[in-house]
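> how would this look folded up:
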Amino acid sequence: MKNRILIVDDSFYMRTMLKNMLTDAGYEVVGEAANGQQAVEMAVQTTPDLITLDVILPDNTGLDVLKEIRKEQPDVKVVMCSAVGQEVIVNEALESGASAYIVKPFSEEKVLEIVGSALQEGASDAAQA
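Take a look at the predicted model:
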């Protein structure tokens, strides 16, 4: 069975790029959300194995969305993605339950490495990119 992934990013370009990377690697993209409200709703509807979650969203912060999703789905893996690589934000994301944090721009190899690590057992120990 393919791993199911939900992509959350306010940029259509980034969602498309991630979707292409992930589907080409054999993952099933079960949905795309452009804001935090959509992300929480779609996470409940699609029950993904992993969510890629942008830190900066138009209606909320990715950190707040992460905390909300964790209430509903404590076991879902979440990989934070952002152009903001500030150590404080990275640490807060990891402390809030993110499996990993990828700083944009990123390579396809790095995305697939981090997603693969997050989906494996012990994903909470996945390396920060």
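> Going by C-alpha atoms from here, please, whenever you check contacts or count neighbours.
Fine.
> can you tell me which residues contact the residue minimising distance to the centre of the chain?
Nearest to the mean C-alpha position of the chain, by Cα atoms, centre = their mean, lies residue 52 at 1.6 Å. Neighbour list for residue 52: 5, 6, 7, 8, 78, 79, 80, 81 [criterion: Cα atoms under 8 Å, 6 or more residues apart in numbering].
> Following up with a second sequence; could you model it the same way so I can compare the two?
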Amino acid sequence: MARIMIVDDSMMMRNTLRRILEKAGHAVVEEAVNGQQAIDNYPKCLPDLVTMDITMPGLSGIDALKGILEYDPQANIIAVSALGQKHIVFEALQNGAKNYVLKPIHEDKLLSVLEMVLEQNGFAESH
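You can find the predicted model right below:
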């Protein structure tokens, strides 16, 4: 079970991600509705993984990703972006995102990317 922080300005998307992640046995330990809230709350919960919406009003997901990685260079962040925003996904990966998933979210794809990122970064299920 991983401890996960969800960052997305859409309540519907946060609820969808929470449902998928909790059904798979993971714990959602924090939700943030914008990039600044993500940076502020990350140190309080220190999740194993963050799902980060890249396009949000205010502080962008890219800037939030940079802020979290400045605090914790080992942070596992998965970029979440709409189909057709490949340039933004590429920018997120260049700035330290470990992987990405595209909206609309497909449960199997999300979980396989999540497991791959966690495994590649030394997360053990007994954590």
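> Please state their TM-score.
With the length set by TM-score structural alignment, normalised by the length of structure 2, the two chains reach a TM-score of 0.90; 122 aligned residues with a Cα RMSD of 1.4 Å.
> Quickly find the element holding the counterpart of the residue nearest to the centre of structure 1 in structure 2.
Using TM-score structural alignment, the partner of residue 52 of structure 1 in structure 2 is residue 51. Using DSSP states H and E, the element containing residue 51 of structure 2 is strand 49-53.
> Average offset of that strand relative to structure 1?
For strand 49-53 of structure 2, the mean deviation from structure 1 after alignment is 0.2 Å (mean Cα distance after the TM-score superposition for structure 1).
> Residue 29 of structure 2 falls within a strand, correct?
Yes. Assessed with DSSP: H, G, I helix; E, B strand; the rest coil, residue 29 of structure 2 lies in a strand.
> Count residues in the vicinity of it, would you?
Other residues lying near residue 29 of structure 2 total 15 when counted by other Cα atoms under 10 Å.
> how close does it get to residue 54 of structure 2?
The spacing between residue 29 of structure 2 and residue 54 of structure 2, counted by Cα to Cα, to the nearest Å, is 20 Å.
> Same check on residue 40 of structure 2?
Residue 40 of structure 2 is 17 Å from residue 54 of structure 2, where distance means Cα to Cα.
> So between these two, which is more surrounded?
For residue 40 of structure 2 and residue 54, the more surrounded residue by other Cα under 10 Å is residue 54, and the numbers stand at 29 against 13.
> Show the contacting residues for the residue nearest to that one when sequence neighbours are not counted.
Nearest non-adjacent residue to residue 54 of structure 2, counting by Cα to Cα, 6 or more residues apart in numbering: residue 61, 3.9 Å away. Counting by Cα under 8 Å, 6+ apart, residue 61 of structure 2 touches 34, 35, 52, 53, 54, 55.
> Of those residues, which are still contacts in structure 1?
With both residues aligned by TM-score structural alignment, their matches' Cα atoms under 8 Å, the contacts of the contacts of residue 61 of structure 2 that structure 1 also has are 35, 52, 53, 54, 55.
> Now, of the residues you listed, which are buried?
For those, a burial check counting by 16 or more other Cα atoms under 10 Å picks out 35, 52, 53, 54, 55.
> Return the closest of the residues you listed with respect to residue 13 of structure 2.
Distance ranking of these against residue 13 of structure 2, using Cα to Cα, places residue 53 first at 9.4 Å.
> Skipping its backbone neighbours, what lies nearest that closest one in space?
Distances taken as Cα to Cα, 6+ apart put residue 80 closest to residue 53 of structure 2, at 4.6 Å, once the chain neighbours are dropped.
> same question, residue 14 of structure 2
Nearest in space to residue 14 of structure 2, with sequence neighbours left out and distances taken as Cα to Cα, 6+ apart, is residue 8 at 6.1 Å.
> Kindly tell me how buried that neighbour is, as a neighbour count.
Residue 8 of structure 2, neighbours per other Cα under 10 Å, totals 26.
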